[in-house]
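K.L.:
test case, fold it:
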Amino acid sequence: MDYEINYPELNMAEITFTVSKADFEKALEEAKETTKSEDPAVLREFAISSFASKVLTEAVDTNKLKLAYTPALMGTDDADGNVTITINCPLLPEVKLGQYKGLNVTKDAVDVPEEEVIAEMNRQISAQKLWETLPEGTKAEEGDQVIIDFVGEKDGVPFDGGSGENYPLILGSHSFIPGFEEQLIGSTAGEKVKVDVTFPENYFEPSLAGQPVVFMCTVKDVQKEIKPELTNEFLAKMKLEGIHSVDDFKNRLAIDLKALKEQEAENKAISTILEKVADGSEVDIPDAMIDNQVEQYVNEYENNMKQYGMTLDQYLQFSGQTLDAFKQQLRPQAILTLRQALVLEAIAEKEAIIAEDKEIEDEYALLSQMYSFPAEQLKAIIPYGTVATQLVQRKTMDFLKDQNLAK
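P.N.:
Model prediction:
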């Protein structure tokens, strides 16, 4: 399809083309079939997006456009019913690179003092919760752990979600509904216990809220927590592979701590390199591009809040700030992120750093392994271009590390 491209301002391309009335009406019918919608606004938006997508793909390829973010679309009808579609394309700003080789950044020396290793040993030991079976006939006390099978019944009929097998329950943990754990105190391994309780009035399942139920429980084991101690015996109970003594544990942690500190030192050096390269480069980031990055951050915060059962509005209320103030707070990070990304892209282009097809396929295979998700399905979720961009950024960072870390 024929189109015109103009550059009305710096870092902005405007693509315009006209769709005949007949072609647009045909696209509206196809949109109705695809979207299953009768809403004229939805159908019009879908038709405009379909035409724009084809033209944009051709224009980007032909004119070597580098889009900063998703273009805005607008459709205008003329007197004859033809539709002129305008695509406003925000473009990446030009980057004038400064020095990005030979910065001679020194990586911090790494030292792991013995007292740090010992502190980590004690921390890991103290964090362990190990249990041992008490002698037969021992009555369960508060603080003990019982392993139970249970079946919940309401009016003599088992209810959904009310059964479990080999469930470890710490008495006094209040992890079950009120009154449940108390009735298991004094029970012994092998004993069957009938637990009568009433669900709270505000219980999330309406059919059970405020209702009396019975749990038929079988106590399979009564256990007491083993006091954490830095001894060979306690380590043996932890069943750590390759660890048979306190000395083994100490040596393992010394190696792990050193590796962790080495990685931290390298990350710090890489961060310093990127900071120096970005500071030495010139790039004028458009406000619209910064605003778009801030919106991405806001959306990420909103999604994170949902995981904790909280809305963004509630978070802002608790933290005592307005949405505008929150966005302003995110702005410096948005500028830093964009500046560094733009500089990395400019270096990758200058040094001809690319992601090969095999590298991208290998990355999908790695992601598939990490998330236990078929690679082919991942490709539908994570676009090919996104994976390629991330790979190029990593390879560019490796290039900068190689060129700037002091030997």
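
K.L.:
going by C-alpha atoms from here, please, whenever you check contacts or count neighbours.
P.N.:
Will do.

K.L.:
all strands of the chain, in order?
P.N.:
Using DSSP state E, the strands found in the chain span residues 4-9, 12-19, 72-77, 83-90, 95-96, 131-133, 145-154, 157-170, 192-198, 212-225, 282-283.

K.L.:
could you dump those strands to TSV with mean neighbour count and distance to residue 252?
P.N.:
Listed next are those as TSV, based on neighbours: other C-alpha atoms under 10 Å; distance: least, C-alpha to C-alpha, whole Å:
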stretch	mean neighbour count	distance to residue 252
strand 4-9	11	60
strand 12-19	19	56
strand 72-77	15	56
strand 83-90	21	53
strand 95-96	16	47
strand 131-133	15	24
strand 145-154	21	31
strand 157-170	14	31
strand 192-198	17	45
strand 212-225	20	26
strand 282-283	16	47
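
K.L.:
second chain to compare with the first, below:
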Amino acid sequence: MKKRIIAGLLCGMMVLGLASCGSSMSYEDYDLKDYLKVGEYKGLAVAPYSVTVTDEDVDAQIQSNLDAAATDKKLDKNTAIEDGDTVNINYTGKIDGKTFDGGSAEKQDLTIGSGSFIDGFESGLIGHKKGETVTLDLKFPDDYSEDSLKGKAVTFTVKINSATRSVVPELNEAFVKKHSDYDTVEEYTKSIQKELYDQKETEAVNNQKTTLWSAALDNTEVKKYPDRELNHYIEFNSDQLDQTAKQYGVSREDMLKQYDLDDEDEFNAVNEDSSKLRVKQEMLIQYIADKENLSYTDKEKEALIKSFEAQGYDADAIEQQTGRTLEDYVHIELLYEKVLDFLLDNANITGAPTTE
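P.N.:
You can find the predicted model right below:
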């Protein structure tokens, strides 16, 4: 459990399950047969998949799209507030005729039904209108978080400054034309079904690849670890712990406790195991790529770099967050993709299908 928890700390970026941390380093200058005893990685067994998209799946996705396109409508003085509306209020709370700390506020937004206030406060505003002042005679629950208020009777005077309502559009041709490349509801519905199918199929294929990669790792033994990579990763992970502690304004010891680690010895053990796993993964990726003549094109490299840049990650950001140069990070990531594809292309797909 602790190893899983600390994994997020030990590396700032993970893509397709491969943690990449390090400076400019390459396994191409190693004879990896001296470091690895690689077992079977071709013909590995993996279950087939079966993808199903139900009408309920499609309806749920369409409703989610409609909800995302909702607009806020300001309510006038003649429109009663309903559950789900958002109000802006001033309120004053009094116990035995006296105000109390935390019981008053001005210009506070509140969504009716959110459960942000004690029972009766939000529901007590339903049916009222913008501009009204409402008196609510309520009671704090017996298990309220503030001891001094537990079980106390309280009166809130609430002024409704304004109110808005989220208006969800209907599924019709107007919505379809505005929010998609289609003209009819039928075409739009079919596109959602295909979109969901493609998503589930991609997830199923990725699960197959992950299963095969885990099997290939299990079939591989490390004869020895290259000191350069292993020591760098161990040092990098330790530095990351210090940087995280500094970011949150706590000591290194306190940071260890946050990750359920008792002391430095336990951190060092987890750090070493994690670093060894990374080295093993990267060596196996390079080994299979070399053995099977797997490579990527300049176009694929440029596309991945542009993808990172579109997410706000330039070369400096990649190095700061992963400890690797952009060149090395892209190299190992693209080879990993090629290796996964190779494992699946050469797998023995057998057994009962998994359903996505």
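
K.L.:
in JSON lines, list the strands of the first structure along with distance to residue 275 of the first structure.
P.N.:
Converted to JSON lines, the strands of the first structure look like this (distance: least, C-alpha to C-alpha, whole Å):
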{"stretch": "strand 4-9", "distance to residue 275 of the first structure": "30"}
{"stretch": "strand 12-19", "distance to residue 275 of the first structure": "28"}
{"stretch": "strand 72-77", "distance to residue 275 of the first structure": "32"}
{"stretch": "strand 83-90", "distance to residue 275 of the first structure": "26"}
{"stretch": "strand 95-96", "distance to residue 275 of the first structure": "15"}
{"stretch": "strand 131-133", "distance to residue 275 of the first structure": "50"}
{"stretch": "strand 145-154", "distance to residue 275 of the first structure": "53"}
{"stretch": "strand 157-170", "distance to residue 275 of the first structure": "51"}
{"stretch": "strand 192-198", "distance to residue 275 of the first structure": "61"}
{"stretch": "strand 212-225", "distance to residue 275 of the first structure": "50"}
{"stretch": "strand 282-283", "distance to residue 275 of the first structure": "13"}
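
K.L.:
now residue 401 of the first structure: how far from residue 41 of the first structure?
P.N.:
51 Å (C-alpha to C-alpha, to the nearest Å).

K.L.:
tell me who's in contact with the alignment partner in the second structure of residue 400 of the first structure.
P.N.:
Correspondence of residue 400 of the first structure to the second structure, assessed by TM-score structural alignment: residue 343. Listed by C-alpha atoms under 8 Å, 6 or more residues apart in numbering, the contact set of residue 343 of the second structure reads 41-44, 209, 212-213.

K.L.:
correct me if wrong: residue 90 of the second structure contacts residue 105.
P.N.:
Yes. Shown here, residue 90 of the second structure and residue 105 form a contact pair, counting by C-alpha atoms under 8 Å, at 5.7 Å.

K.L.:
okay, those two: which has more neighbours?
P.N.:
Comparing residue 90 of the second structure with residue 105 by neighbour count (other C-alpha atoms under 10 Å), the higher total belongs to residue 90, at 17 against 12.

K.L.:
with adjacent residues omitted, what lies nearest to the more buried one?
P.N.:
residue 106 (4.1 Å; C-alpha to C-alpha, 6 or more residues apart in numbering).

K.L.:
checking my notes, that neighbour in a helix, right?
P.N.:
No. Assigned with DSSP: H, G, I helix; E, B strand; the rest coil, residue 106 of the second structure falls outside any helix and is strand.

K.L.:
count of neighbours near it?
P.N.:
For residue 106 of the second structure, using other C-alpha under 10 Å, the count is 13.
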